[in-house]
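Just a sequence and a predicted model for now, questions to come.
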Amino acid sequence: MQIDLTGKTAVVTGSTAGIGYAIALGLAQSNARVVVNGRTPSRVDEAVRRLRDEVDPSLVSGVAADLGSASGCAALFEAEPLADILVNNLGVYGLEDFFDTSDETWLRFFEVNVMAGVRMSRFYLPKMIERGWGRVIFLSSESGLNIPADMIHYGVTKTADLALSRGLAKRVAGTGVTVNAVLPGPTLSEGVWVMLQAEQSKSGRPIEEVAAGFVKAHRPSSIIGRAATAEEVANLVVYVASPLSSATTGAALRVDGGVVDTIA
């Protein structure tokens, strides 16, 4: 199976590190022109530099913009007015008890995890429809189905992403544009590494073993019994972004290691 995205432009939000960076790399390796996004110019420049070391440099550019606000989205739209592939990867997460979670935190999570995807899709989808081809992919989470008690606010936003992707798929039916959600489970990205760093330093065990212990303790339904890699998540996203996935739309595609205990 050959995935060739030559001539396609992909915008990947929140792509300076972690899953987003792995997605950007995978798309560029398939010959898409990739637009990297992050909040700060220094992080965007560094991600662009790293990517250009691995792929054709002409395929990679970057836009620094805080997409957790309407003005930040507008800055990205001005810099990149067209996209064939939109990956709504941007997201924030964090442990916090429901009774300690303020209105400000709820609203910030909703702005970043949901409204950024709303604004990005509202801008890019009509142009995809005009051209008769496009891919929109939301990075949801297994937490959108299996709401974690220690970060309910996060789970709620990821459930919203599922609803948004399904509704948009129906809205653009028959246009040649597909909309899907990808649901990672525990993934050994930079953010998770930071969360586990104290335990890794204390035990001296490899970070992969520490992450596997975390999965077994906190996500015992995991079938693979370990954290996925960012590349494993990116592999699914690249396929969904390709012409080969033309019969897949409105789907919630899990790359969660089997954490969600259902056959549906």
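Nice, thanks for sending it over. Residues are numbered from 1 along each chain as shown.

Only C-alpha atoms from now on, for both contacts and neighbour counts.
Noted.

longest helix of this protein?
Longest helix in the chain by number of residues (criterion: DSSP state H): helix 152-171.

Check the offset of that one from the chain's centre.
The gap between the average C-alpha position of helix 152-171 and the chain average comes to 13 Å, counting by C-alpha atoms, centre = their mean, to the nearest Å.

tell me which residues in it are buried?
Neighbour-count burial for helix 152-171, counted by 16 or more other C-alpha atoms under 10 Å, picks out 152-166, 168-169.

who's in contact with it?
The contact list for helix 152-171 (C-alpha atoms under 8 Å, 6 or more residues apart in numbering) reads 92-94, 97-98, 101, 106, 109-110, 113-114, 118, 137-141, 143-148, 178-181, 249-252.

Residue 68 and residue 118 touch, don't they?
No. The criterion here is C-alpha atoms under 8 Å, and residue 68 misses it with residue 118 at 10.9 Å.

which one of the two has more residues nearby?
residue 68 (22 against 17; other C-alpha atoms under 10 Å).

what number of residues lie near residue 183?
By other C-alpha under 10 Å, neighbour count at residue 183 equals 21.

Give me the secondary structure label for it.
With DSSP: H, G, I helix; E, B strand; the rest coil as the basis, residue 183 sits in strand.

can you check residue 258 too?
coil.

Quickly note the distance from it to residue 186.
Computed as C-alpha to C-alpha, to the nearest Å, the residue 258 to residue 186 distance reads 10 Å.

Next up, a structure to set beside the first:
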Amino acid sequence: MHIDLTGKRAVVTGSTAGIGYAIAKGLAAAGASVVITGRSKERVDQALAALSRDVSNANATGVAVDLGTADGCQKLIERVTDADILVNNVGTFEPSDFFATDDDTWQRFFDVNVMSAVRLSRHYAKEMRERDWGRIEFISSESALNIPTEMVHYGMTKAAVQSVSRGLAKVLTGTNVTVNAILPGPTRSESVKKMMEEQAQEACISVAEAEKRFIDDNRPSSIIHRLADPEEVANLCVYVASEQASATTGAALRVEGGIVDTMA
């Protein structure tokens, strides 16, 4: 299978590192022009420089903006008025005891993880519907189905994202605009690597052992029994953005190593 996205413009939110950057890189390698977003110009510039090294002849631009706010989403829309592919990847996570998680934290997680995707999809989906072609992806998580007790607030947002994805797919019934949710499992992103390094240091063990202990303790049902690499998630996202995935819509597509112990 040869995926060719030449002539398509892709907006990938939260794409200066980790899964988001891997998706941007994969889309650029398939020929799409890519818009990278991040909260700081420094991080965006670093990602663009990395992309130019990783993908020969990459066509990429960047926008520094805080998508956790309505104003930030509007600024991105004003800078990039149209897109063929939208990957709603931006998100935040952190372990927090349920009884210690205050209202402001719940609201912040909802604004970043859910409302950024709602606001951007509301804009870009209209243009896609008018052209009768588009791809929208919501990066959810296995935590949407397997709610972690240490991050109930995070799991809630990922379940909400999955619901929005399914609903929007139905809104666009009969068009050639597909909408899907992608459900990664624990992935070796920048933030997860940092967490593993901190746990390794605290326990005086190697990072590899910390990763193994994390899977054993927190995701024992994993079939691959390891963290995924960002590129493994990105591979699925690139396919879903392609013409070849034209009959895949309204789906929750798992790339979580078999953690969720159901077949449906």
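Alright, I've got the coordinates. As the structure is a computational prediction, the values presented were derived from the model and not from experiment.

hang on, the earlier thing: mean per-residue distance, the longest helix of the first structure versus the second structure.
Once fitted to the second structure, helix 152-171 of the first structure is off its aligned match by 0.3 Å on average (mean C-alpha distance after the TM-score superposition for the first structure).

just the helices in the stretch 101-250 of the first structure please.
Along the stretch 101-250 of the first structure, the stretches classed as helices by DSSP state H, counting those that start in this stretch are 103-110, 116-131, 152-171, 190-203, 207-218, 230-240.

just the strands in the stretch 1-150 of the first structure please.
Remark: strands assigned in the stretch 1-150 of the first structure by DSSP state E, counting those that start in this stretch are 9-12, 33-38, 60-64, 85-88, 134-139.

Tabulate those strands (CSV), appending mean neighbour count and distance to residue 193 of the first structure.
Putting these into CSV (neighbours: other C-alpha atoms under 10 Å; distance: least, C-alpha to C-alpha, whole Å) gives the following:
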stretch, mean neighbour count, distance to residue 193 of the first structure
strand 9-12, 26, 22
strand 33-38, 27, 19
strand 60-64, 22, 24
strand 85-88, 28, 22
strand 134-139, 26, 19
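
between these, which one is nearest to residue 230 of the first structure?
Closest to residue 230 of the first structure of the strands of the stretch 1-150 of the first structure is strand 134-139 (C-alpha to C-alpha; 12.3 Å).

just how off-centre is the closest one within its chain?
For strand 134-139 of the first structure, the distance to the chain centre is 9 Å (C-alpha atoms, centre = their mean).

packing partners for that strand?
With contacts taken as 3 or more C-alpha pairs under 8 Å, 6 or more residues apart in numbering; DSSP states H and E, strand 134-139 of the first structure sits against strand 85-88, helix 116-131, helix 152-171, strand 177-184, helix 230-240.

to the chain's geometric centre, what's the distance from stretch 39-51 of the first structure?
Relative to its chain's centre, stretch 39-51 of the first structure lies at 17 Å (C-alpha atoms, centre = their mean).

Give the aligned range of it in the second structure.
In the comparison with the second structure, stretch 39-51 of the first structure aligns to the range 39-51 (TM-score structural alignment).

So which bits of the matching stretch are buried?
Under the neighbour-count criterion of 16+ other C-alpha under 10 Å, stretch 39-51 of the second structure has 39, 43-45, 47-48, 51 buried.

Adding distance to residue 25 of the second structure, write those out as TSV.
Listed next are the buried residues of stretch 39-51 of the second structure as TSV, based on distance: C-alpha to C-alpha, whole Å:
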residue	distance to residue 25 of the second structure
39	19
43	15
44	14
45	14
47	10
48	10
51	6
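
Alright, calling it a day.
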